[in-house]
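Chemist: Test case, fold it:
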Amino acid sequence: MKPIEIGAFLPIAQNGFALSSNSNPYPPSFAELRDISRLSEEVGLDYIFSMSKWRGFGGATHYWDASFESFSLMAALAASTERVDLYATINPLLFHPAAFAKMAATIDHASNGRLGINLITGATIDEYAQMGILPENYDQQRYRYATEWIEVVKRLWSEAAVDHYGEFFRLEACVSEPKPLRKPFPKLVCAASSEEGLRFTATHADMSFISSRDIDTIKRRSRQGKALAGELGKSIKTAVPLFLVLGETQADADAYQEFLIEGADVDALRNMGQAQTAQSRKGAQEHGAQRLADSRQIYGGLPVVGPAERIAEVISDLAEDGDVDSFLLLFADFRQGLQMFGDRVMPLLGRSVG
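Modeler: Take a look at the predicted model:
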């Protein structure tokens, strides 16, 4: 199998990634996230990743109602880890590019060049509307805004001083020192499903995250993103989030999945579905409609249910037939799931532990 990267999607928000009362509740805890991050290193993963979430979806589990801020968390985890890359999530709305450029360079130095950045434009706009920071007509111009923002950031990371007079930002002989250690820039990833979003990702990012519950759709989008990048004269990697329900046998894994589904937080599922269908973006609307139609869709990412052999089979198929380069792992219980993944799945993938 071709070389792949494997990461852990840290449960930084209430109840993690399963909308179920039978999942680990994961109230925000730095000690817990530190231990999960260190375990990720011990079992041989390549990176850890944290999302940005400013408003949850309620329900019996208070799903994502409480969460840590991504960049602050990853800065702290830089001092608690030694090897894994650290991907933090940012929406350009939250920080002026000059402030962000220095923040990112600081964390990159603190981690000895391990910082990666996940750039988002906002899956649910009400997270940012509640702050009163949305520019007029932002939903229609979000990628113009993000394009100008990241172009300014990259200039600040590479030029001695920046003059910029754009649609959204104005800088005059603006300096940002020191520059990041990682050259030419910290790794940049982006998740998008619209044509505009895919073009933005192919143009500006190093890796595209693909989220779908359908394996054939993942393969098609992976090839599509790479082809688009090729048309622009560059290459790009693709990554897929996987929600793993591991068991000793298929029957064990199936039973564990049913246990999680029995505890489905139907109110949180409804609230998330309604929030997504209210967005203007087609991808968000589709995800929301699926959740409103099926109360079993309690997972984030592509659910893969089975023993180690089944997990390895799906990863290998996506890597080879879909040309996927990276896999971001989610679990209902991260300590148990990561340990089992390291012990059982990593050897099947030809990866060593630690």
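Chemist: drop to CA atoms for contacts and neighbour counts, all remaining ones
Modeler: Fine.
Chemist: and the closest residue to residue 276 other than its chain neighbours, how many neighbours?
Modeler: Distance criterion Cα to Cα, 6 or more residues apart in numbering; nearest residue to residue 276, sequence neighbours excluded, is residue 288 at 4.7 Å. Residue 288 sits with 22 neighbouring residues when counted by other Cα atoms under 10 Å.
Chemist: Okay, and residue 288 sits in which element?
Modeler: Applying DSSP states H and E as the criterion places residue 288 in helix 282-293.
Chemist: May I ask you to name the longest helix in the protein?
Modeler: Assignment by DSSP state H gives helix 138-158 as the longest helix of the chain.
Chemist: Please report the distance of the residue nearest to residue 295 when sequence neighbours are not counted from residue 333.
Modeler: Of all residues beyond its chain neighbours, the one nearest residue 295 is residue 266 (6.6 Å), with distances taken as Cα to Cα, 6+ apart. With distances defined as Cα to Cα, to the nearest Å, the gap from residue 266 to residue 333 amounts to 20 Å.
Chemist: swap in residue 235?
Modeler: Looking at residue 235 against residue 333, where the rule is Cα to Cα, the gap reads 35 Å.
Chemist: swap in residue 110?
Modeler: Using Cα to Cα, one gets 29 Å for the distance from residue 110 to residue 333.
Chemist: do residue 187 as well
Modeler: As defined by Cα to Cα, residue 187 lies at a distance of 28 Å from residue 333.
Chemist: Proceed likewise with the subsequent sequence, for comparison:
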Amino acid sequence: MLGVFGTNASGSAGIHTVPTSFEVSWDQSLTIAEMADKMGFELFMPLSRWRGFGGTNDYAGETYETLTYMAGIAAVTRRVLTIVTLHLPMVHPTFAAKAIATIDHISNGRAGINMVMGWYKADMGMFGLSPHTPEDRYVFGQEWLDVVRRIWTENEPFDHQGKYFQLEGCIGKPKPIQARPPIVSAAMSPTGVRFATENADFTFASFQSYEKLREHSDNLRKVAAEAGNPDVGLACVALVICRDTEEEAQQFFAHLRANADLVAARNLAIQSGVDVSAVLPEQEDEFFRNIAMSPGNVTLVGTAEQIADQMALLHDCGVNALFVGFHDYLEEMPLFGERVMPLLEQRGIRLPVETG
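Modeler: You can find the predicted model right below:
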């Protein structure tokens, strides 16, 4: 499956200072969403951020709030799954259950949740919160999701007395159109993988090499089978740089890398829990440029054939959902549909879909 990620946030295509036509505007968001729908993309998901990472352009500093954003996207699309990214500590489960049910009705049964357990201290500080410990994050997340699902499914008011929520008379009407709106959860740690395999339909992963990705995928399948959820999907995020020739693509990649916003990349690394003090001074430049060029997962660079080959390799490593981003969505996304997507069908890693 193919998806679009983060078009509600500035810096969607990487942490650099190279000019782009991409902007955080409702008109452009509508255009991208409608393109994705017509091209046969299956997934559309925003980034949730309340405060940026600084640097020259304040990477991810300008964002639309995700629930209202995706309600709007749901109203103008007819096919893509409209997945709402929520930082769980900042959104009460009673409210979330009602909001997602509403979006499910707006979309005629296409709403889902991308569950983020809460890790960015600057965001959480704006709500008077502090991140839970890594272990407690998933205990909180489980209780949060249990409440939401009970509101979605139970027909009589119920009380809930848990570690994090003490609730009385919970009920939600109307119910979602879907019996069980899909759940997405990022998972790299053993605790995260266990949570995702027990609760999610898709899990996100980041990786340093294809070998590591394959190892993670194999472990995910093993844990998922033990959890009775063998069909859980594995998703990644990719920046696509597709040009007529490999030389052109590599030159543009080098241009982006040369103009990386190292301050923002460093701030992102620190907030993500990376011990930057362990990076040797002579390695800092390359280290932070690597982060800047792939804040999600991977950068796919080359001709249409080469991009398709790289996507086939991701598929062979166990990835069955790929969220793609572009430096210039309005120009590059249609070309991706014309040149790359047919090659994916020819390689047998994507079924033909109705477009238009």
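Chemist: Report the secondary structure state of the alignment partner in the first structure of residue 265 of the second structure.
Modeler: When the two structures are superposed using TM-score structural alignment, residue 265 of the second structure falls opposite residue 269 in the first structure. At residue 269 of the first structure the chain is in helix, as set by DSSP: H, G, I helix; E, B strand; the rest coil.
Chemist: buried ones in stretch 264-283 of the second structure?
Modeler: Of the residues in stretch 264-283 of the second structure, those buried under the neighbour-count criterion (16 or more other Cα atoms under 10 Å) are 264-269.
Chemist: Give the buried residues for the longest helix of the first structure.
Modeler: Of the residues in helix 138-158 of the first structure, those buried by neighbour count under the rule 16+ other Cα under 10 Å are 139, 142-143, 145-150, 152-158.
Chemist: Show me where the first structure has its strands.
Modeler: In order along the chain, the first structure carries the following strands (DSSP state E): 5-9, 47-49, 85-90, 115-119, 162-165, 170-174, 187-191, 207-209, 237-246, 302-306, 326-330.
Chemist: is it possible to export those to CSV including distance to residue 295 of the first structure?
Modeler: Formatted as CSV, the entries for the strands of the first structure read as follows, by distance: least, Cα to Cα, whole Å:
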stretch, distance to residue 295 of the first structure
strand 5-9, 23
strand 47-49, 27
strand 85-90, 28
strand 115-119, 29
strand 162-165, 49
strand 170-174, 47
strand 187-191, 25
strand 207-209, 25
strand 237-246, 17
strand 302-306, 14
strand 326-330, 19
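Chemist: Just send those back as CSV, with distance to residue 31 of the first structure and mean neighbour count too.
Modeler: Putting the strands of the first structure into CSV (distance: least, Cα to Cα, whole Å; neighbours: other Cα atoms under 10 Å) gives the following:
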stretch, distance to residue 31 of the first structure, mean neighbour count
strand 5-9, 16, 21
strand 47-49, 15, 24
strand 85-90, 17, 24
strand 115-119, 21, 24
strand 162-165, 40, 15
strand 170-174, 38, 12
strand 187-191, 26, 22
strand 207-209, 28, 25
strand 237-246, 23, 25
strand 302-306, 27, 20
strand 326-330, 18, 24
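Chemist: So for residue 347 of the first structure, which of these sits nearest?
Modeler: When the strands of the first structure are compared by Cα to Cα, strand 5-9 sits nearest residue 347 of the first structure, at 13.2 Å.
Chemist: Show me what that closest one is packed up against.
Modeler: Applying 3 or more Cα pairs under 8 Å, 6 or more residues apart in numbering; DSSP states H and E, we find strand 5-9 of the first structure packed against helix 30-42, strand 47-49, strand 326-330.
Chemist: now for the longest one, which elements pack on it?
Modeler: Helices and strands touching helix 30-42 of the first structure, by 3+ Cα pairs under 8 Å, 6+ apart, are strand 5-9, strand 47-49, helix 70-78, helix 334-340.
Chemist: hang on, the earlier thing: mean deviation of the longest helix of the first structure from the second structure?
Modeler: Taking mean Cα distance after the TM-score superposition for the first structure, the mean distance separating helix 138-158 of the first structure from the aligned residues in the second structure is 1.3 Å.
Chemist: For that helix, which outside residues touch it?
Modeler: The set of residues external to helix 138-158 of the first structure that reach it, using Cα atoms under 8 Å, 6 or more residues apart in numbering, is 92, 97-98, 100-101, 121, 125, 162, 164, 166-169, 174-177, 179-180, 184-185, 196-197, 200, 204, 280.
Chemist: how does it look with 6 Å?
Modeler: The contact list for helix 138-158 of the first structure, computed with Cα atoms under 6 Å, 6 or more residues apart in numbering, reads 97, 101, 176, 179.
Chemist: Of the residues you listed, which belong to helices?
Modeler: Secondary structure assignment by DSSP H places 97, 101 of the contacts of helix 138-158 of the first structure in helices.
Chemist: Of the contacts of helix 138-158 of the first structure, which is the nearest to residue 339 of the first structure?
Modeler: Nearest to residue 339 of the first structure, judged by Cα to Cα, of these is residue 101 at 35.9 Å.
Chemist: What is the burial count for that closest one?
Modeler: The local packing of residue 101 of the first structure (other Cα under 10 Å) involves 24 other residues.
Chemist: And for the one 4 residues further on?
Modeler: The local packing count at residue 105 of the first structure equals 23, with neighbours defined by other Cα under 10 Å.
Chemist: next one: residue 323 of the first structure
Modeler: Around residue 323 of the first structure there are 21 other residues, counting by other Cα under 10 Å.
Chemist: For it, which residues are in contact?
Modeler: Residue 323 of the first structure makes contact with no residue under the criterion Cα under 6 Å, 6+ apart.
Chemist: That one pairs with which position in the second structure?
Modeler: By TM-score structural alignment, residue 323 of the first structure lines up with residue 318.
Chemist: Residue 165 of the second structure versus that match, what's the distance?
Modeler: Separation of residue 318 of the second structure from residue 165 of the second structure (Cα to Cα): 37 Å.
Chemist: again with residue 345 of the second structure
Modeler: Residue 345 of the second structure is 47 Å from residue 165 of the second structure, by Cα to Cα.
Chemist: Just give me the closest of the contacts of helix 138-158 of the first structure to residue 75 of the first structure.
Modeler: Set against residue 75 of the first structure, the nearest of the contacts of helix 138-158 of the first structure by Cα to Cα is residue 101 (14.3 Å).
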